[in-house]
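> Sequence first, then the predicted structure, then my questions.
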Amino acid sequence: MNLTKKLFSYIVAIAMIFTLTAFAGGAVNAANAKTYQLSLQNNGKTAHTFEVYQIFTGDLSNDGTLSNVQWGDGVSKDVLTAFGNAAAKAEELAKSTDSLAAKTFAEDLQKYLQNGTEKEVAANQTASIDGLAAGYYLVKDKASSQNQTNGAYTSYILKVVKNTTATTKLDVPTVEKKVQDTNDSTGETSGWQDSADYDIGDEIPYQITGTMPANIDAYTSYKYVFTDTMSKGLTYTPNTAKITIDGTEVTSSFKEEVTQNADETGKTKVTWSCDDLKTAGKTAGVELTSTTKVVVTYKAKLNKDAVIGFAGNPNTVNLTYSNNPNKDHEGETGKTPDDKNIVFTYKTVVNKVDQDGTTPLKGAGFTLQKKVNGEYTDVKTFTAGEDTTFTFSGLDDGEYKLIESTTPAGYNTITPIEFTISAKHDETADEPKLTELTVSKASVGATFTPNTNEGSLTTNVVNKKGSTLPETGGMGTTLLYAVGGVLVALAAAYIIISKKHEKAE
C-alpha cells in the first residue's frame, strides 16, 4: 500500500514537472515571438496622419519572403468572401508587375479595413511604430486629412514588414505670379518680376506659371484651377487670357469665370479651371511630365480707384489641384498659398506761391506732360481758379514737363519745369515693397520733396511780379515833360549858335 502511494505521488510529480515545463516553454516562446519596427518617412510639406493595417500575416524568412500567408487582423472576415484565399491572392499580387494592380487592390480593400494603427508624422520627419508582427501592411493617409492644404495624399504603400522604412509617395505643384514693368519715356521693358509701376489708365501685362507634382504619372486625371484676385484698383481686361501647356495653347480647355466686387473691398476674382489637365494635354498633343509648366498671360488696367504710394495695388494667385493619386480629380483637392505681386503708382503735388516763396497764389493753371516715344503728350490740365495746390495723381516713373498754362495777372509766366520721376521697388520678394521714390533730374531751381509712404513728390512753383511802368497823368508824365522841355531848349540853343557861326564865316 505504501509502495502504491509512493508510486502515485511520483507520477503526479512527474506530470506536474512536464506541465510546468510545457507552460514555461510556451511562455518563453510567446515572449520570444519576433516583432518588427515600421518607420514612416514623411517627405511632404505638411504633417500627415498615417493609418497602418495588417493585410496578410505569415512566416517571414530572412530574405523578406512571406510564406504560409493568411489574412491579417487589419481586414474584416468579409474579405475572404470578396477576395478568396489569402495565399492565392498574395501569390497573384506577387506575380503582377503592374503597379496599377496593387493600387486597385488597395482601393478595393478600403471597405474591409479595421484595427488600424494611427501615427502622426510632422513634415519632413520620420516616426516609427514598434511591436508589429510579420506581415504585409497597407499604409495610407487618414481620410480628409489633406483636404485644402498645401499638401497631397501619399499613394497607397504596401510593404512586407520586417524592420523597414516606408517613404511617402507624394508631391505638390507650385504657382507664381509675375508682372512686367515698362518705362514709357525710355521704352525699356523689364523681365517678369514681382513689382512694377504704371500710370492710371495703363494696361498691365501679367503672367501666372503653374508646375506639376513629381508624381504626376501616378494620376490618371488631374484637376487644375487658377484663382486670381485683383485689388479694387485693377480692372481685368476681358478676352486677353492665353493659356499654354509647355508652349502649346490650350485656352479652350479652361473655363474662365470673372466675379467683380467679389467682396466688400471691391476686389475682382478671376478663375481659370480645367477638370482634367491630362486630357487637355493629350488633346493638344502634350504629355504631362514632372517638368511641365502651365502658363497664363493676361492684361488688367490700372483704374481710377488705384491706391497711390506704398500700399500699392496688390494682385494674388493660388492653385487648386488634385492631391489624391488614389482617387485623382474626384473629391478632395489641395491648395497652394497665395503668391503676390504689386503695382505702384505715384503723384506730383504742385503748390503755387507768391514771390515770397510761402504765400499761396491764386489764378494759375497748369498742364503736366509726359515724354512718350520721344514726344511730350498731355497728362492732365488744371484750369485757373481759386486753387493754389494742384495734384497730378496716378503717375508712372518717367520724364515729365510742367507748364504754367495760365499765369496769375501781374506775374511773369514760369519757364516750363522738366523733371524725371525715379522709383525703386522689390523685383523679387514674397511681399514686394516700394523702397525709394525721387526726382532724379529737374530744371535748375526746381526742387521736389519725396514722401515714399504717400507716393508723392511735392514742389513749390514761384511766380514773380512783372516790372512797373509809368502811367499817364502821374509823376512819371511830369518827369517826361520836364526832360522833353530841356531837350527842346538845348535843340533851340544849338540851332541859334549854329546860325551865328555861319554868319561869322
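Arrived safely, thanks for sending.
> make it CA atoms for all contacts and neighbour counts henceforth
Fine.
> what about the strands in the stretch 351-500 of the chain?
365-372, 375-382, 389-395, 398-406, 417-425, 434-442, 449-451, 456-462 (DSSP state E, counting those that start in this stretch).
> Residues in contact with stretch 291-307: which ones?
Contacts with stretch 291-307, where a contact means C-alpha atoms under 8 Å, 6 or more residues apart in numbering, come from 198-212, 214, 232-237, 240-246, 312-313, 344-345, 394.
> Show me what counts as buried in that stretch.
292-303, 306-307 (16 or more other C-alpha atoms under 10 Å).
> Out of the contacts of stretch 291-307, which sit inside strands?
With DSSP state E as the criterion, strands contain 203-211, 234-236, 242-245, 313, 344, 394 from among the contacts of stretch 291-307.
> Show me the helices in the protein, by range?
In the chain, the helices defined using DSSP state H lie at 2-31, 79-83, 86-95, 99-108, 277-283, 475-504.
> can you redo the ones you listed as CSV with distance to Ile417?
Shown next, in CSV, are those (distance: least, C-alpha to C-alpha, whole Å):
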stretch, distance to Ile417
helix 2-31, 96
helix 79-83, 88
helix 86-95, 84
helix 99-108, 74
helix 277-283, 56
helix 475-504, 37
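> this is the other structure I want to compare:
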Amino acid sequence: MSKNIARLAVTAGLTAALSFGGVMAPVTMAFADGTPVATTIGNVTIKDDDYAGTTFKGIKIFSATVTQDQTSPNVWDSTDEKTLSDIKWASDEVRDAVTGEFNSDTTDPSKPNNINDAAAWAKWIKTKTEAEYEAGTNQTTNLNVGTTLDRIAKALEKVTATNATTGWKTSTDGKFNDLPAGYWLFVTDQPGSTKSTNKTNGNDDAFTSPIFTIVGGADVNAEPKKSVPKVTKAVMDDKGDKFVTDVNKTVFTAANKAADSASEQLIKYQLAGTVASNINTYKKYSYTFTDELPCTMVPNLNGNNPVVEVKIDNSVVDPACYSATYAPGKSTNTLTVSFENLKEAKDTHGTSINVDGSSTVYVNYEAKLDAGKINADMLGKAQVNNVMLTYSNNPHTDGTGTTVEHPAYDYTYGIDVTKVGSNDETKGLKGVEFTLQEQGDTNKFIMANGVKTTDGAKAKLTTDDSGKINVVGLDEGTYVLTEVTPAPGYNNSAANGVTFTIKRDLNQNGGDVIPSADSAINAASGVVKNNSATASTGKLSFTIVDQKGTGLPLTGLNGVTFTWIAGGAVLCIGVAHLIRSRKQAEESEQE
C-alpha cells in the first residue's frame, strides 16, 4: 500500500486533474476517507435539455490509469480528486497536433523537448494553465481565447481518428459509455436546434466551449459550456415613453410588442440581443441584427442609409464599428446592423467597450407607415416586424447560428362615413365636402390617406356616388369631422362638427383590433343617424343626416295671373276691331 501511495504521489506531480469547460483543478492525495481504486474505463454524459439534434465529439488526449477513492465496493467517492498514472499519448495524431501547436513558441524554455514524453507534457500543460488562471479554475470557468487549453482544443478539432480506442468518438445523445480511461476533450460536433423539439421554431445551437475532463472512476455528468444568444424587439407606443413599462422586468421579459400610429408618423423601435456567456473564448465574434419590416413600413433614412443608434449596455457605439444598411423589397423591407467583430467595438470617444457574457447590444431606430401603401384591407391588422440575430457559434471556426424570429406589431385605423338626406335615408348624397382634424390641432387637416397638412383645401374629403368618405391611416385618438359644403337642396347639419373617438385595446400577440363604438360619437341631436355607429376590424362607421331644404309661402300669384288674362283679352278685341275697320274701308273705296 505504501509503495502504491508513493508511486501515485510522484505521478501527481506530472499530471493534471482537469474538469469541465477547460478547467484545471489541483491534484491532491487524500485517501483517508476511502480506498483508492484504479480503473481503465469510465462514462461521460453531456446533458442538454434545450437543444435536440446536437452531437458531441470526444477526443482522447492522454491514455492513463485513473485512480479514485471508493467509499464502498463499486461506489466512487465523487468528492475525491482523480489522479492519473502511466500517462501516454492517446495517438500519434493527437501528439503531433498538441505539440505542433506550440512548436513556434521559441520563447518558452519550459516547454518539453521530447514530444513523446507524455507525462512531461501533462505537467507543462498544468503549469501553464495555473499561470494563465491565477485566481484558480473551477467547473464554471470558460477558456479565454489564446490560452493553452484553448489552443489545444483548436488543434485537436482537426484530428480525424475513427474510434474510441485511438481516441475519437461521437454521440448523438451526449452519452459516452465505457470509454478508455484517461484525459479527454469533448466538443460539439454538429449543433442542433430547438426546431427539433416540441417548439415550432427556435435558435440554432452554439458550440460548447471545450470540456476537458478525466474519464475513469466516478461517472462524469456535464452540461455544455455555452449559452445561445437571444434577441427581442420592442416598440414604443406614442401614448407612452418607454419600451418596457414594468420597472421590474427587462426588454427580454416584458417588452412592449404592439403600438398604433398614423400615416407617416415615426414610431420608435428597439432591437436587443445578448451575447454568448463564453464570448471570452472567441477571438472574433460576428454579430448581425436582421430586421424585416413589412412593405408598408420604411425606416427613417438619411439618403439610402437607415438612421440608427447602437449601444452596448450604456455605451453608444462608434458607427465606424458596424455597418447599417437598408434594402427595400416587394414583400419586406430589410434593415441590417452588423458587427464583423463585436469584441472590437469602441464608443464615440474611441474607447474600447468591454463585451462579456452579461452584455446587451441595442439598436434604436424609427420607422413609419408609408402613406402610399396604406389601404382599407390592412386597418386593424398587425403590420408584423420580425428581427433575427445571426451570431458566431463556434470559438474555433467562422460558423454562425441564428435565433428565433421575434416580432413587434403596428396598427392603424380608419373611418367609413355615409352622408344621407332626411327625405330618404337610404340614399347617399354625392359631392358633400368635409374636413377632418385631430381634436385640439386646429392648424392641421387630415387627408384621405391619413397624412396631415396645413392646406385645408387640399385636405377636403368629398362624398362619392354612394355618399361615402373613407379615411385610412388614423391613430388612436379623438377627431372632429366638419361639413363645409352640403349637397344642393340640403342644410349643413354638421357645420359644427361631429366628434368621434377611436378607442382600442392593443393586442400584444398580433391579433386583429376592433375599435370600440361605445360612446365614441358626439354631435348635435339628429346629425348622426340613430344606431348607425358600428365598429369592425380597424374601422369606425357612422351615418350623418342632412335636412332637406324647406320652401317659403308666396302671395299674389292669382291676381297677377288674372291681370295677364284680362290684358290679353283686351288686346285681342282691339286687334279684331282694327282688322274689321280696315276691311270696311276697303269695301267703300271699291263702290
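Perfect, thanks for sending it. Predicted model only: the values in this text are computed from it and were never measured.
> winner for burial among the helices of structure 1?
Neighbour counts (mean count of other C-alpha atoms under 10 Å) averaged over each of the helices of structure 1 peak at helix 277-283, with a mean of 18.
> Which position in structure 2 pairs with Ser252 of structure 1?
Alignment note (TM-score structural alignment): Ser252 of structure 1 maps to Ala320 of structure 2.
> Just give me the neighbour total for that match.
12 (other C-alpha atoms under 10 Å).
> Identify the residues contacting Ser466 of structure 2.
By C-alpha under 8 Å, 6+ apart, the residues touching Ser466 of structure 2 are Thr418, Lys427, Gly428, Leu429, Lys430.
> repeat that with 6 Å
Ser466 of structure 2 sits next to Gly428 when contact means C-alpha atoms under 6 Å, 6 or more residues apart in numbering.
> Same check on Thr367 of structure 1?
Here Thr367 of structure 1 is in contact with Lys380, Thr381, Ile403 (C-alpha under 6 Å, 6+ apart).
> Show me what it lines up with in structure 2.
Using TM-score structural alignment, Thr367 of structure 1 sits opposite Thr435 in structure 2.
> Distance from the chain centre to stretch 34-46 of structure 1, please.
33 Å (C-alpha atoms, centre = their mean, to the nearest Å).
> Which of the contacts of Thr367 of structure 1 are still contacts in structure 2?
Of these, the contacts whose aligned counterparts also meet in structure 2 (both residues aligned by TM-score structural alignment, their matches' C-alpha atoms under 6 Å) are Thr381, Ile403.
> Please indicate which of the contacts of Thr367 of structure 1 are buried?
Counted by 16+ other C-alpha under 10 Å, the contacts of Thr367 of structure 1 give Thr381, Ile403 as buried.
> And the contacts of Thr367 of structure 1, which is closest to Ser155 of structure 1?
Nearest to Ser155 of structure 1, judged by C-alpha to C-alpha, of the contacts of Thr367 of structure 1 is Lys380 at 61.4 Å.
> and Glu223 of structure 2, how many neighbours does it have?
Residues within reach of Glu223 of structure 2, counting by other C-alpha under 10 Å, total 16.
> hang on, it packs against Ile46?
Yes: shown here, Glu223 of structure 2 and Ile46 form a contact pair, counting by C-alpha atoms under 6 Å, at 5.4 Å.
> circling back to that earlier point, which of the ones in strands among the contacts of stretch 291-307 of structure 1 are buried? Put it as a PyMOL command.
This is the PyMOL syntax for the buried subset of those, where burial follows 16+ other C-alpha under 10 Å:
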select buried, resi 203+204+205+206+207+208+209+210+211+234+235+236+243+244+245+313+344+394
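> Please say which position in structure 1 Lys154 of structure 2 maps to.
Lys154 of structure 2 maps onto Glu107 of structure 1 when the alignment is built from TM-score structural alignment.
> Same check on Lys126 of structure 2?
Under TM-score structural alignment, Lys126 of structure 2 pairs with Ala94 in structure 1.
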